[in-house]
Every structure is written in C-alpha cells, then in structure tokens.
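Asker: I need the structure of the sequence given here:
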Amino acid sequence: MNKKAPIHKRLIGVTGNHNALEHDWDEFMRDYSPHGYSASLTKARHMPIIIPLQKDLSLAEQYVAHLDGIVFTGGQDVSPLLYGREPSPKLRNVYPPRDRWERALFEAAVKKDIPILGICRGFQLINILLNGTVYQDLSEYPVGQASAVQHIQEWGRMQYPHHSVNVEKDSILANLFDGKKALYVNTYHHQVIEDLSPSLKATAWADDGVIEAFEVDTRKSSYKIFGIQWHPEMMTDDDNESNMLPIFNWFHNF
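Answerer: Model prediction:
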C-alpha cells in the first residue's frame, strides 16, 4: 500500500532573476532561480513558487495575493541609488529591473503582512528598503578590535561552513536552533550592512562585528521579517549540526 505524500503547508514565493545580466536584450534570456531555494523549501514541507521578473510593477500585488510567505534571494549588488549613494569604484554588477520589481514585491508583501525571509542580497535589500544602508565593498568596512573575517569563501563548495556567527539570545535565529549561542555558516558576499534600518534589530554577528542576521524590532514594527547574510539553501542536505533547514521551517510559525 502506498504511503500518503507529506502535506506541504505553505505556498512560498521565491524571487527569480535573469541570466543575461550583461545584455538584457538577449533573445535567449532566461528566468531562473538557484535550485537550493526551492529544494530547501520543499524539504521544509512548503510549496515553492518561483516569481519571474516583471516590468509591470502592478503585478506584484497579484503575485503576493496567492502567497503565504516570500523569500528574497541572493544575487548581484543592489543599486546604491536606492539608498541615496553614488556608485563606489568597487561596486559590482547591479540590475535595476530586478531592484524595481523586488521593491514592488516587498511593498506588496508588507501590505499583505506575510512573512518575509531575506537571504544575502535579499538581506541587504530589505535593510535598504527599510531606510538602511550598506557598505558597497568589504574594504570600506572599518574592522574593529576583533580580527577580520573572510566573507568571500575561497575554498571548497558552499555546502560547507566557513566561519562562525554569534547569536543573540531569544532571537528568531536562536529559537530556530534550540538556543545555540553560535552557528557555523557558509559565506559569499562583498557588501555588508552599514546603517541598520530603524525597524530592524541585529541578532547575529561575525567576530569582526559584521551583522549576519536581523529581525524586526517588535517595539517599532509589526512586520514579519527575518534576514540572514549567508546561504542556508546550500546547507540543507547534510544531516549534521550545520544543517540550515530550520531557517526554512520559520514559515511554519505563521
């Protein structure tokens, strides 16, 4: 007798991207999302839906109307024009059509009051859209008393952890990982938060003080927002203490 398939409880949107960023006129441009996001959400018993980039920003509310949550994914740099800065010489690829579309999706998700998870670029984008800023390159970050940490992983594959993060007690992140005070994470980013949004509070840091996770400051906002700087979608296969599947279980809280 066949076993029943597990029930998947949440319809979760995953922001997509274009793969022809250097020439967006390419007739063979494709909509895509790295497989790890949909695979990890499926493992967490959700139904992932990849949302393609759209020029018509009014479509954002129609997409979000069907969702129980949304993930803002990793990718290229967010344009500094969104936070009132000129481009640094060390800024890398930006893609304004994605910035515009994801801003519309974020505004629609906040309006509907669904949970929002930001990963890497998505983490930085959320901070920016809530009136925060980022350093456009790690070289601009003033390293404090702690030794600097390598934030662009130069060895191995991304399913392996590369550095530790210190976790705030009683935060979303701590509760997802049974109160752990530290986690080992992978890392691949050259920008970091400069000014944290007034609506957010930091809940994890690397040893050099770089903010690695945040959540909404409930004293100032009722948004359902959780963000992390690393790539948990690449660390949900292994059955070990570094497995990041609990990040995606967060949506079950709503």
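
Asker: contacts, neighbours, all on C-alpha from now
Answerer: OK.

Asker: What ranges does the protein have for its helices?
Answerer: Applying DSSP state H to the chain gives helices spanning 35-43, 59-65, 96-112, 121-129, 172-176, 245-249.

Asker: The closest residue to Y184 other than its chain neighbours - how many residues pack around it?
Answerer: In space, and not counting its chain neighbours, Y184 is closest to S164: 4.3 Å by CA to CA, 6 or more residues apart in numbering. For S164, the neighbour count with other CA atoms under 10 Å is 18.

Asker: Hmm, S164 is touching L183, no?
Answerer: Yes. Taking CA atoms under 8 Å as the definition, S164 is a contact partner of L183 at 5.5 Å.

Asker: quick one, which of the helices of the chain is packed in tightest?
Answerer: Across the helices of the chain, averaging neighbours per residue (mean count of other CA atoms under 10 Å) puts helix 121-129 on top, at a mean of 24.

Asker: Show me what that helix is packed against.
Answerer: Here helix 121-129 touches strand 69-72, strand 116-119, strand 192-193, strand 225-228, going by 3 or more CA pairs under 8 Å, 6 or more residues apart in numbering; DSSP states H and E.

Asker: Quick one: distance of the third one to the chain centre.
Answerer: Pointing back at strand 192-193 there. Centre-to-centre, strand 192-193 and its host chain are 13 Å apart (CA atoms, centre = their mean, to the nearest Å).

Asker: same question, stretch 134-147
Answerer: Counting by CA atoms, centre = their mean, stretch 134-147 comes out at 20 Å from the chain centroid.

Asker: What residues sit buried inside it?
Answerer: Judged by neighbour count using 16 or more other CA atoms under 10 Å, the buried positions of stretch 134-147 are V134, Y135, Q136, D137, L138, Y141.

Asker: got a list of what the third one touches?
Answerer: Looking back up the chat, that one is Q136. P80, P87, S88, K90, L91, H190, Q191, V192 (CA atoms under 8 Å, 6 or more residues apart in numbering).

Asker: Show me which residues of stretch 190-209 are buried.
Answerer: Buried, per 16+ other CA under 10 Å, within stretch 190-209: 190-194, 196-197, 199-209.

Asker: Now do the strands in the chain.
Answerer: Per DSSP state E, the chain carries strands over the ranges 10-15, 17-18, 31-32, 46-51, 69-72, 116-119, 134-135, 163-167, 182-185, 192-193, 200-205, 211-216, 225-228.

Asker: Count the residues that sit near the closest residue to P52 other than its chain neighbours.
Answerer: Closest residue to P52 apart from its sequence neighbours, by CA to CA, 6+ apart: G16 at 5.0 Å. By other CA under 10 Å, 24 other residues sit near G16.

Asker: Name all residues that make contact with G16.
Answerer: D31, Y32, S33, I50, I51, P52, L53, T73.

Asker: run this one through as well so I can compare:
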Amino acid sequence: MKPIIGIPGNILTQQSPDFVGLPITYTPQGFIEGITTAFGLPSVIPLGNPNDAKEYVSRIDGLLLAGGQDVSPLLYGEEPIPALGTTSPVRDTFEIALINEAIQQKKPILAVCRGMQILNVAFGGTLYQDLASSYSDLTVQHVQQTMYDNGAHTVTIDPDSRLAKIYGPTYVVNSYHHQAIKELADPFEAVAWSKDRLIEGFEAKDPDTSIVAVQWHPELMIKTDEKMQQLFTEFVSRVKKNKVPAL
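Answerer: You can find the predicted model right below:
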C-alpha cells in the first residue's frame, strides 16, 4: 500500500474577487505532485484543534511541513520587530502539536522553508526575524528575483548527510525567505549552508529519528530539476522503511 503523507494546510482568504474573505484550506500543488510522483498518497490536514493532533498523526505515515507565514517570535521569547511579516498563531500551535506527535509516534518528517523554521522553534531553536535588518553578514539574495523554478544561489552540503546523497557537496537552489535559523535546536545538526553562512538544511542527530529539513522550495522546481523531485522520493522511501506492515 502507498504510504499516506500528511501535509498541514494553510488558510487562504484572498483568492477571488467573487469570494473575498472566504477561507480556503490549501497546500501548494507542488507538494501534492512531488509526493504523488514518489508513489505516496498526499493528504492535506486542515488547521484545527491541537488536541486532535494525536489522532491525525496516527492516521498518516509521514509528515510534510510546508512553507507560508512567518513564525511568531513569541514562541522563542522575542518581541516582534517592525520587519516581521504576517504570522498565524493558530497554524504555529497546531503544527507544533503535529510535530510533537510525529516524534512521539516515530513518523518521518520532511520540512520545507517555514516548515524547517517551525520545526526548529518547536524544539527550542530561534530565528532571525528578518535577515535584512537582523543579520549583519547578509551577502546573498535570499528572496530571489529570478523565476521561482530556477536555482538562484549555491549551498554547501555536508558529504555525510542524507541531502548530500541527493545533491552532492554543492548545489544551486531557489530561495524565498526573509527569516532563517539563528540558534539551531539541540536535536538537530546543520548539514547545508549558504555562502553567507546561513543554515540551509538540517537533519536529526539521532540516526533513528527520520528528519530532513531544507530552507529552499523543492516543490517549485520538480519539473525543471530532477534532484528536487528526488528529495520527495527519498522522503517517501524513508516513510516506507519506517512503516510497520499491516497484520
């Protein structure tokens, strides 16, 4: 049977002039296609009550954390600075509950962009709220101006990491973020970096904990770069290996 990959959804309210203000639960299509191509079954989890996280996670085989709003700095003990973007406390709280349950139930995780950031915060890490105003060593364009399905800057990758098995020691990735990892949470180790030394990828230190997180957006490049699809394929493979066969 194909493994079920849970993708926590987002809420859109400005989709059409005919339906202004109508909340729509969604996830970017690239995640759906990436998982489907990897022979997984994507399932969008609507934002909901954190008390339901245990049941949601019990019904999936892996958790994919997508991009979106800024993560609230209140979660890591900071006040919001003027350059902070839109946040969603409801999404933050719900996704942290899902993350905690995925760890408890030993379900593999793939985290992308905001997903990487909320995963770090869930385990005690911190973020740069805005790179332009908070990171003095900024020399790379992290909100790219070229087309979204093209790589824009290079990353250096730890040769012993899961990511290196896909991308090699260096690779060109796309980039759409103004927040980034500041202090990495203790359970994780950095495995990819931009040329201005920002963390672009991390993995779990514990080899028995199946977690990979990236700052770039592979879902936007799966049709132009086969290695971006390979990230989803590797994730589904991890999920299959982890899945307990049905009796």
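
Asker: Give me the TM-score for these two chains.
Answerer: For this chain pair, the superposition-based TM-score is 0.90 by TM-score structural alignment, normalised by the length of the second structure; 232 aligned residues with a CA RMSD of 1.6 Å.

Asker: Switch the strands of the first structure over to a markdown table; also include distance to A60 of the first structure.
Answerer: As requested, those are exported to a markdown table (distance: least, CA to CA, whole Å):
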| stretch | distance to A60 of the first structure |
| --- | --- |
| strand 10-15 | 11 |
| strand 17-18 | 15 |
| strand 31-32 | 16 |
| strand 46-51 | 10 |
| strand 69-72 | 12 |
| strand 116-119 | 14 |
| strand 134-135 | 25 |
| strand 163-167 | 34 |
| strand 182-185 | 32 |
| strand 192-193 | 26 |
| strand 200-205 | 24 |
| strand 211-216 | 22 |
| strand 225-228 | 18 |
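
Asker: Which among those is found nearest to T236 of the first structure?
Answerer: strand 182-185 (11.6 Å; CA to CA).

Asker: So which bit of the second structure is that closest one matched to?
Answerer: Alignment note (TM-score structural alignment): strand 182-185 of the first structure is matched to residues 170-173 of the second structure.

Asker: what's the average distance of the matching stretch to the first structure?
Answerer: Superposed on the first structure, stretch 170-173 of the second structure shows a mean distance of 0.7 Å to its aligned residues (mean CA distance after the TM-score superposition for the first structure).

Asker: quick revisit: point out the one among the helices of the first structure that comes closest to E215 of the first structure.
Answerer: E215 of the first structure lies closest to helix 172-176 among the helices of the first structure, at 7.3 Å (CA to CA).

Asker: who does that closest one touch, helix- and strand-wise?
Answerer: Here helix 172-176 of the first structure is seen to pack against helix 245-249 when contacts are counted using 3+ CA pairs under 8 Å, 6+ apart.

Asker: Can you check which part of the second structure the helix it packs on sits on?
Answerer: Going by TM-score structural alignment: helix 245-249 of the first structure matches residues 229-233.

Asker: which residue packs closest to I103 of the second structure, ignoring adjacent ones?
Answerer: T209 (7.8 Å).

Asker: Quick one: map the one you found onto the first structure.
Answerer: Looks like T209 of the second structure aligns to Y223 there (TM-score structural alignment).

Asker: roughly how far apart are that match and L130 of the first structure?
Answerer: In this view, Y223 of the first structure and L130 of the first structure are 11 Å apart by CA to CA, to the nearest Å.

Asker: Tell me which of those two has more neighbours.
Answerer: Legend: neighbour count by other CA under 10 Å for Y223 of the first structure and L130, higher for Y223 (20 against 14).

Asker: Surely L163 of the second structure touches I157?
Answerer: Yes. At 7.1 Å, L163 of the second structure counts as touching I157 under the criterion of CA under 8 Å.

Asker: So for those two, which residues contact both of them?
Answerer: Taking CA under 8 Å, 6+ apart as the criterion, L163 of the second structure and I157 both touch V191.

Asker: since we're on the corresponding residue of the second structure for G13 of the first structure, how many residues are nearby?
Answerer: For G13 of the first structure, the aligned position in the second structure is G6, judged by TM-score structural alignment. By other CA under 10 Å, 23 other residues sit near G6 of the second structure.

Asker: Can you give me the distance of G6 of the second structure to L98 of the second structure?
Answerer: 10 Å.

Asker: Could you tell me which residues make contact with the closest residue to D237 of the first structure other than its chain neighbours?
Answerer: Nearest non-adjacent residue to D237 of the first structure, counting by CA to CA, 6+ apart: N243, 7.0 Å away. Residues near N243 of the first structure by CA under 8 Å, 6+ apart: M235, T236, D237.

Asker: out of those, who has the most neighbours?
Answerer: Greatest neighbour count in those, by other CA under 10 Å, goes to T236: 24 neighbours.

Asker: quick one: that one from N243 of the first structure, how far?
Answerer: In terms of CA to CA, T236 of the first structure sits 5 Å off from N243 of the first structure.

Asker: H151 of the first structure: which of the helices of the first structure is closest?
Answerer: Comparing the helices of the first structure by CA to CA, helix 121-129 comes nearest, at 13.7 Å.

Asker: Which positions in the second structure sit opposite that closest one in the alignment?
Answerer: Aligning helix 121-129 of the first structure against the second structure (TM-score structural alignment) gives residues 114-122.

Asker: Mean distance between that stretch and the first structure after superposition?
Answerer: Looks like 0.5 Å for stretch 114-122 of the second structure (mean CA distance after the TM-score superposition for the first structure).

Asker: surely H8 of the first structure meets R45?
Answerer: Yes. Counting by CA under 8 Å, R45 is a contact partner of H8 of the first structure at 4.5 Å.

Asker: more crowded one of those two?
Answerer: Neighbours per residue (other CA under 10 Å) separate H8 of the first structure from R45, with R45 holding more: 19 against 14.

Asker: can you tell me which residue in the second structure aligns to that one?
Answerer: Using TM-score structural alignment, R45 of the first structure pairs with F39 in the second structure.

Asker: what residues are up against that match?
Answerer: K2, P3, T233, V236.
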